[in-house]
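**Q** Requesting a structural model of the entry that follows:
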Amino acid sequence: MRRGIVALPIADEDRTGYTRDKFRLWLDEDHDGCNTRHEVLIAEAVIAPQIGPRCKLTGGSWYSWYDGETWTDPNDLDIDHVVPLAEAWDSGASAWTSAERNAYANDLGDERSLTAVTDNVNQAKGDKDPAEWVPALNRCDYLVDWVVVKSRWREKADAAEVAALNRIADGCPDTEITFVLAR
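**A** So this is what the prediction gives:
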């Protein structure tokens, strides 16, 4: 993980022009009737849900690894962009095409990009980077996921973010990270 942190290009971030609607959320890329949100819920279910018409999910169970809670109602979960959309914008997505931003917002190509977590925990995280927020549990796993997503999408990091990543990584095993570039 340390090499991944060191490899992140450091640059000031700029939120100029950001609006959430510049990223199209929850597409059904494979046209199977289940959008990205549902695909993540299906993939991360501890107990597989039944999939009904219009991809209505019932009967499943999900574990939110940010806070250790288990949920049986998918409405109690948000799909978290590990690196939030606004942070992605600040870190380079402002220069991407619409298609690249949509691909980022619906990235099922790496399981570390999107994760189902307790809704109010995700809302407390908001658009914060690790200098401002990390989950109560599994901080080291979160850092690995953060570095992978930033690296996979060739995003920059600001100095405060890198300092926080290094500080938190001091208490983590130096995990080797691998990923496939998304762009």
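**Q** Only C-alpha atoms from now on, for both contacts and neighbour counts.
**A** Fine.
**Q** and the residue nearest to residue 49 when sequence neighbours are not counted, what does it touch?
**A** Among residues not flanking residue 49 along the chain, residue 60 sits closest, at 3.7 Å (C-alpha to C-alpha, 6 or more residues apart in numbering). Shown in contact with residue 60 (C-alpha atoms under 8 Å, 6 or more residues apart in numbering): 45, 46, 47, 48, 49, 50, 72, 73, 74.
**Q** can you pull out the helices in this structure?
**A** 2-7, 36-44, 85-90, 98-105, 119-125, 139-152, 159-169 (DSSP state H).
**Q** Just name the most buried of these.
**A** By mean neighbour count, with neighbours taken as mean count of other C-alpha atoms under 10 Å, helix 85-90 ranks first of these at a mean of 24.
**Q** quick one: contacts of that one?
**A** Counting by C-alpha under 8 Å, 6+ apart, 13, 14, 15, 18, 19, 20, 23, 105, 127, 128, 129, 155 sit against helix 85-90.
**Q** And this one, please, so the two structures can be compared:
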Amino acid sequence: MITRDSHRRSARLITLLAATLLLVLLQPVASAQAAATTARDLLASLPTATEVRTGYDRNLFNHWIDANGNGCNTRAEVLIAESQTAVTRTGTCTITAGRWYSPYDQATWTAPSDVDIDHMVPLAEAWDSGARSWTASRRTAFANDLGLAESLIAVTDSVNQSKGDQDPAQWMPSNGAYACTYVTAWIMVKYRWNLSVDQAERTALTSRLNSGGCGDRTIDSPPRA
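**A** Here you go, the predicted model:
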């Protein structure tokens, strides 16, 4: 015999199940919304500090390691990932040919010797902005960061050399159409590694973000390193 209490218990159970299902369905949406941000908001969260170059040595950043032991070091991994065609290689992972587009100057290269892997935020700039207090292992992680596509980018070697260790207040790519992408990537890397910006750098970044709505474009918040 089905009693009134049985009906009530069934109704409560159905309500509970429905509420649980709703929470499960909404959770990914809430997470996705939480991950959305803008370059302007990321920049606002970065501390402002005077840069300190004292003690810098490029060798303090152990770069181009083979982190996953597959025979390809970090440089090779980026060359493989960014080539517009399947790369040619010899041995385990010596890249001999591919096709790389350099957004800094809109040049295309097929010989890996013509391409540098640029640290979006140069090693010296990272040191100046906080990496001087890091452990050796954290500096190695920064120098070989494959966890954020914006951290390392294949570009024309001579252009990378002209950039050197300069920040956006001192150097910008000649490809003006890439300016928004460049400063956004710069800010994302600094946010990911909790690095500071100096006042001139902040002013230059803000100026670029104010151009054409650049700073208000929705981007995914970079994962903290």
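**Q** and the residue nearest to residue 49 of the first structure, what pairs with it in the second structure?
**A** The equivalent of residue 60 of the first structure in the second structure is residue 98 (alignment by TM-score structural alignment).
**Q** Could you measure from that match over to residue 57 of the second structure?
**A** 32 Å (C-alpha to C-alpha, to the nearest Å).
**Q** show me what contacts the equivalent of residue 93 of the first structure over in the second structure?
**A** Taking TM-score structural alignment, the alignment pairs residue 93 of the first structure with residue 131 from the second structure. Contact analysis of residue 131 of the second structure by C-alpha under 8 Å, 6+ apart lists 139, 195.
**Q** Would you mind measuring from residue 131 of the second structure to residue 166 of the second structure?
**A** Taken as C-alpha to C-alpha, the span from residue 131 of the second structure to residue 166 of the second structure is 16 Å.
**Q** can you check residue 194 of the second structure too?
**A** Distance, residue 194 of the second structure to residue 166 of the second structure, using C-alpha to C-alpha: 19 Å.
**Q** The two: who's more crowded?
**A** residue 194 (18 against 15; other C-alpha atoms under 10 Å).
**Q** tally of neighbours for the nearest residue to the more buried one once chain neighbours are set aside?
**A** Computed as C-alpha to C-alpha, 6+ apart, the closest residue to residue 194 of the second structure that is not its neighbour in sequence is residue 46, at 7.2 Å. Applying other C-alpha under 10 Å, we find 17 residues neighbouring residue 46 of the second structure.
**Q** Then residue 70 of the second structure?
**A** Residue 70 of the second structure has 10 neighbours, counted by other C-alpha under 10 Å.
**Q** Looking for the alignment partner of it in the first structure.
**A** So, by TM-score structural alignment, residue 70 of the second structure is matched to residue 32.
**Q** what's the distance between the counterpart of residue 145 of the first structure in the second structure and residue 164 of the second structure?
**A** Alignment note (TM-score structural alignment): residue 145 of the first structure maps to residue 185 of the second structure. Remark: distance between residue 185 of the second structure and residue 164 of the second structure (C-alpha to C-alpha) = 17 Å.
**Q** Same check on residue 85 of the second structure?
**A** 28 Å.
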